[in-house]
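one predicted model, sequence on top.
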Amino acid sequence: MKLFKQLFKFYINSSIHVGLSCYALVRMTQHMFHISSDKPIADFVFFGTIVGYNFVKYDALARAKKLKMRKELKIIAVFSFFALLLVGFYFFQLQRITQIVAIAFLSITLLYTLPFFPNKKNARNWAGVKIYIVALCWVGVTLALPILNADVSITLDFYLKCIQRFILIFVLVLIFEIIDLANDDPHLQTVPQQIGVRRTKMLGYVLLIIFFGLEFFNSNVNFQFSLLPLLLIFAIAIIIALFLLFANGKRSKYYTSFWVESVPILWWLMVLFL
């Protein structure tokens, strides 16, 4: 049991779980746009997410010398290094345009973490913008990159899926912000800090209705609605709504870092089995 707890803790702390969430959304994009299995882009996103999230989580603490290199963190550092090597390996298997856009999102990640301007905070600490940067990056990495790499034509469906994906990530981050409300710096101006928990939840419910409603405007080649995607979207919206309903500051960190981040994985598994 102790070994299982240690492995689970490493699985979460090393960002493997969030990497799988991104991987699942890439696979969802490929399914939605009928892209034949494109393993390099999916693996690039998986390992890139691990490297990016570990960099964001541990860099600031390491530079401030507030992070002692315990055994687990040393293992995570080594793991992240090998993940970085795999990121480079898969990067050179991507289309040129995909590489360029991927570098653009890497720049946003660096801006999010590192203070580029003297006496200025990094983007992570800019008041009120964190949630938008995170949602934008997830949309770009899990939707735009697979589309570009497969050379799929940009149609109305693409833009609708971008809005849907943005709303999905936005609402998931709202849950994180509610859970972290007591610990977040007031200067961050997160959504719950600005409008309160109750109104944040109401905002989330409205966005989930829009998230589901947009599916009626998505179409396949013959412009005919398919019942199964609608049911899956509805199920995912209900699941997220329940997570949002029961979100509060007393919840364990695993409420978000495992359960909430499992939503994209669950969505992908539902598609695979159904």
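All right, it came through fine. Numbers count the residues shown, from 1 in each chain.

hey, let's count contacts and neighbours off CA atoms from now on
Noted.

would you agree Ile41 is in contact with Asn149?
Yes. Between Ile41 and Asn149 there is a contact under C-alpha atoms under 8 Å: 7.4 Å.

which one's more surrounded, these two?
Neighbour totals were compared for Ile41 and Asn149, and Ile41 leads with 26 against 18 (other C-alpha atoms under 10 Å).

name the nearest residue to that one, sequence neighbours excluded.
Once flanking residues are discounted, Ile41 sits nearest to Pro146: 6.3 Å by C-alpha to C-alpha, 6 or more residues apart in numbering.

for that neighbour, give me its contacts.
Pro146 sits next to Val26, Thr29, Gln30, Ile41, Ala42 when contact means C-alpha atoms under 8 Å, 6 or more residues apart in numbering.

what's the spacing between it and Leu172?
Using C-alpha to C-alpha, to the nearest Å, Pro146 is found at 22 Å from Leu172.

Thr113 now?
Distance, Thr113 to Leu172, by C-alpha to C-alpha: 21 Å.

do Ala77 as well
For Ala77, the distance to Leu172 - C-alpha to C-alpha - is 27 Å.

please apply the same query to Phe105.
20 Å.

more neighbours: these two, which one.
Per other C-alpha under 10 Å, whichever of Phe105 and Leu172 has more neighbours is Leu172, with 22 against 18.

test my guess that that one contacts Ile240.
Yes. Look at Leu172 against Ile240 with C-alpha under 8 Å: they come within range, at 7.4 Å.

okay, one more to line up with it:
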Amino acid sequence: MNLDKHKFINYLLFIIAVSLFWTCSPELSYGVKSFLFDGVPSPNTTEILVVKDSLQTLKQNTKEILVSTIQKNEFNLHPPYQERDCTSCHDRNNMGKTKLPIPELCNQCHTDFSKKFETLHGPVASNNCIQCHTPHQSKLKNLLVESSKKLCLSCHDSNQVSENKIHKDIKKTSCIECHNPHGGSNRMILQSESCYKCHDNYKKEYKFLHGPVDTGSCFQCHGTHKTKAPNLLINSGDNLCLSCHDSKDIIKTKYHIDIKNNKCIECHDPHGGKNDKFLLNKQ
């Protein structure tokens, strides 16, 4: 009886030793394990997870895994594309065409710039959002199809840009630091405070501000590039002041009775001052 038990132990140890030896290879390991156990998966079989296009049909945990995988890539993704919510923009029943024309489709979520700005940038005015933005993914911020300056120069002639003395020292400055890419209140669609990149910021200098300065409307008085009047004024002398201020109301004030040919800016600072009349210090 003891002899049989001894043989059994030796036989078991032999099987274990052989198992350890053969399991060094996945294929041989499968042979040993499948001999001893049922249901061992073959190393030659790859489990494939088939995921349908819409995340709405997936289990929540599978959806989270897929979304997190997408987020790890180097692209910036349009939210509907990131969530695989294609039907928010596309009509499955109409060959995948967009549900609405651009920019009406874009304006469902984004600002309608045609209602925000008086002057529109060409692509905005022509309803061509995807001329500058990709609708799905981009390595660039704001889903741009090219880096901002390179994108601008794909339409605007670099030679004409550099000829302008205002652009003499822009070097690597991005165009959108001064120009709004969608629109603005002036022909050059300049950002409201772009002038302060080179000129004094009167908002920080004065307690009281002249209306156009307070609203950032520099171009209400100044041209953007060149004019015949000094200081790039759009009109000369008092004609500019009187285009907004009523001359009859001015004459009614006793201080203005004998102004004759005096210029407004001889007494008033056109940008602002420490008093509500913007009087110069000498007054």
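Yep, it's here. Keep in mind the model is a prediction, meaning the values are calculated, not measured.

what's the TM-score for these two chains?
TM-score of the superposed chains, computed with TM-score structural alignment, normalised by the length of the first structure, equals 0.22; 106 aligned residues with a C-alpha RMSD of 6.4 Å.

which of the helices or strands spans Leu84 of the first structure?
Per DSSP states H and E, Leu84 of the first structure falls inside helix 71-91.

C-terminal to that helix, what's the next element?
Taking DSSP H and E, what comes next after helix 71-91 of the first structure is helix 96-113.

for the closest residue to Val45 of the first structure other than its chain neighbours, what are its contacts?
The shortest distance from Val45 of the first structure to any non-neighbouring residue, by C-alpha to C-alpha, 6+ apart, is to Tyr23 (6.3 Å). Listed by C-alpha under 8 Å, 6+ apart, the contact set of Tyr23 of the first structure reads Ala42, Asp43, Val45, Phe46, Thr142.

at 7 Å what do you get?
The neighbours of Tyr23 of the first structure, taking C-alpha atoms under 7 Å, 6 or more residues apart in numbering as the test, are Ala42, Val45, Phe46.

let me have the residues you listed in TSV, extended by neighbour count.
Below are the contacts of Tyr23 of the first structure laid out as TSV (neighbours: other C-alpha atoms under 10 Å):
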residue	neighbour count
Ala42	24
Val45	27
Phe46	26
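
tell me which of these fall in helices.
Ala42, Val45, Phe46 (DSSP state H).

can you redo those as a markdown table, where the extra columns are distance to Val191 of the first structure?
Supplementary listing: those in a markdown table, determined by distance: C-alpha to C-alpha, whole Å:
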| residue | distance to Val191 of the first structure |
| --- | --- |
| Ala42 | 31 |
| Val45 | 28 |
| Phe46 | 28 |
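
between those, which is nearest Ile233 of the first structure?
Comparing those against Ile233 of the first structure with C-alpha to C-alpha places Ala42 closest, at 21.9 Å.

surely the closest one touches Val26?
Yes. Between Ala42 of the first structure and Val26 a contact is recorded at 6.0 Å, counting by C-alpha atoms under 7 Å.

contacts for the helix or strand containing Val134 of the first structure?
If you go by DSSP H and E, Val134 of the first structure is part of helix 130-139. Contact partners of helix 130-139 of the first structure, identified using C-alpha under 7 Å, 6+ apart, comprise Phe105, Arg124, Cys162, Arg165, Phe166, Ile169, Phe170, Val173.

now it: buried residues?
Lys130, Ile131, Ile133, Val134, Ala135, Leu136, Cys137, Trp138, Val139 (16 or more other C-alpha atoms under 10 Å).

just those residues now: which is nearest Val263 of the first structure?
Trp138 (14.1 Å).

how near is the closest one to Lys130 of the first structure?
12 Å.

same thing with Pro192 of the first structure?
The value you get for Pro192 of the first structure to Lys130 of the first structure, if C-alpha to C-alpha is used, is 13 Å.

touching, Leu28 of the second structure and Trp22? I think so.
Yes. Leu28 of the second structure lies in contact with Trp22 (C-alpha under 7 Å); the separation is 5.4 Å.

any common contacting residues for these two?
With C-alpha under 7 Å, 6+ apart, Leu28 of the second structure and Trp22 have no common neighbours.

quick check: next helix or strand after the helix or strand where Lys204 of the second structure lies?
Using DSSP H and E, Lys204 of the second structure falls within helix 202-205. Remark: after helix 202-205 of the second structure, the chain's next helix or strand is strand 208-209, criterion DSSP H and E.

remind me what that following strand packs against, helices and strands.
If contacts are counted by 3 or more C-alpha pairs under 7 Å, 6 or more residues apart in numbering; DSSP states H and E, strand 208-209 of the second structure sits against strand 272-273.

mind giving me the packing neighbours of the strand it packs on?
strand 208-209.

and the very next helix or strand once past the strand it packs on, what's buried?
For strand 208-209 of the second structure, the following helix or strand on the C-terminal side (DSSP H and E) is helix 211-214. Using 16+ other C-alpha under 10 Å as the test for burial, helix 211-214 of the second structure gives Val213.

by contact count, what packs against the next helix or strand after helix 211-214 of the second structure?
Remark: after helix 211-214 of the second structure, the chain's next helix or strand is helix 237-241, criterion DSSP H and E. Applying 3+ C-alpha pairs under 7 Å, 6+ apart, one finds that helix 237-241 of the second structure contacts no other helix or strand.
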